[in-house]
Every structure is written in structure tokens, then in C-alpha cells.
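Student: everything below, folded, please.
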Amino acid sequence: MILDQILQQKPAKKKSFSEDKSSEKPIRSVAKAVSWRIIGTLDTLLISYLLTGKVVLAASIASIDFVTKMFLYFFHERLWNKINWGK
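Tutor: Here you go, the predicted model:
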């Protein structure tokens, strides 16, 4: 059923951002990436500390995790913003 709906959708006419309020500005994706990564990094820090018992090692793991996953999330958000399905 869902696949039928996707296949029947006509491609939307390209609009500028000001005309298309369902899309997001890149700065919003950056803000969402940073806020989500803070939450995720605190989780990684806690789990790493519980597993290793070492604050320095846990902080190292969490800092690498913060940077790499923030970039991955940003590009993931921008890609999904281009997909019309479900909008």
C-alpha cells in the first residue's frame, strides 16, 4: 500500500526555500546535529566510563564519537530533506 502511494506521487515542482516551508535551512540541521550529539556524547561518555572505569579514556572515546557522528547526522538530515516521501 505504501509503495503504491510512493509510486503514484508526481514529482513536485522545484521551489525556492521561501516558497517551500516543509524543507529546512542547513543551519537548522546543524543545530539539530549539535543538540543531538550532545545527548549522544553524554550517553557514550557514561557507557565508556562504566565499561573502562577511566575518565580520560571515556572522554577520548566520547570526543571522537561527537565529531564523527555530528558530521554523519548532518549529511543524513540533508539527504532526508531532499526526499519527498512522507512530507
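
Student: for the rest of this, base every contact and every neighbour count on C-alpha atoms.
Tutor: Noted.

Student: burial count for Leu45?
Tutor: 22 (other C-alpha atoms under 10 Å).

Student: which residues touch it?
Tutor: The contact partners of Leu45, by C-alpha atoms under 8 Å, 6 or more residues apart in numbering, come to Ala58, Ala59, Ile61, Ala62.

Student: what helix or strand is the third one located in?
Tutor: What that stands for is Ile61. helix 55-82 (DSSP states H and E).

Student: distance of Ala58 from Phe75?
Tutor: According to C-alpha to C-alpha, to the nearest Å, Ala58 stands 26 Å off from Phe75.

Student: which one of those two has more residues nearby?
Tutor: Neighbours of Ala58 and Phe75, each counted by other C-alpha under 10 Å, are more numerous for Ala58; the result is 19 against 16.

Student: here is a second sequence; please produce its structure as well for comparison:
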Amino acid sequence: MEDKKRTLTKALTWQAIGFVLMTAINYFYLGSLREGVGLSTLLTLMGLVSYYWHEKLWARISWGRLTKN
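Tutor: A predicted model of the protein is given here:
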């Protein structure tokens, strides 16, 4: 199991990378930096929350974990 701070830090760094990439794609597709940033912000926040809870759920599941001998 991971410390909550570690899980949150992983989620934040992953979403920061995704945010930059999404903003570039959205800007190219929409032609507006403001709309691209707005859409990216919404998607990043949704992704951050879902990733965090997904990680916490899987931390409770023991299936597939290897045990240390």
C-alpha cells in the first residue's frame, strides 16, 4: 500500500504531463488557446480525481500481487 501523498503526487505529475499534451492538441483542433486550456482543465480535473480513486481502489485489492519471501 502507498502513502496518500505518494499517490497524490503521482496523480498530479501524470496529469500535468497530460494537461500540456491535451492543451496542444485542443489548441490545434479548436484553433483557440482559451478554449483549448478550458477543455484541458476540465478533462485534467476529471482525470485527476478518477486516477486517484482508481489507485486507492487497486491498493486494496490483493489479487495479482507477489509476496516477498
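
Student: hang on, the earlier thing: what span of the second structure lines up against the helix holding Ile61 of the first structure?
Tutor: Helix 55-82 of the first structure falls opposite residues 33-60 of the second structure when the two are matched by TM-score structural alignment.

Student: dead centre of the first structure: give me the residue that sits there.
Tutor: Nearest residue to the geometric centre of the first structure (C-alpha atoms, centre = their mean): Tyr73, 3.2 Å.

Student: was I right about that residue contacting Ala33?
Tutor: Yes. At 5.9 Å, Tyr73 of the first structure counts as touching Ala33 under the criterion of C-alpha atoms under 8 Å.

Student: list residues touching both of these two?
Tutor: Residues touching both Tyr73 of the first structure and Ala33 (C-alpha under 8 Å, 6+ apart): none.

Student: ok, Leu45 of the second structure to Arg60 of the second structure distance?
Tutor: 23 Å.

Student: more neighbours: those two, which one.
Tutor: Neighbours around Leu45 of the second structure and Arg60, counted as other C-alpha under 10 Å, are more numerous at Leu45. The numbers are 14 against 9.

Student: just tell me what Met22 of the second structure corresponds to in the first structure.
Tutor: Under TM-score structural alignment, Met22 of the second structure pairs with Thr44 in the first structure.

Student: try Lys10 of the second structure
Tutor: Under the alignment defined by TM-score structural alignment, Lys10 of the second structure corresponds to Lys32 in the first structure.

Student: how many residues are close by its match?
Tutor: Residues near Lys32 of the first structure, counting by other C-alpha under 10 Å: 16.

Student: now do the contacts for it.
Tutor: Lys32 of the first structure neighbours (C-alpha under 8 Å, 6+ apart): none.
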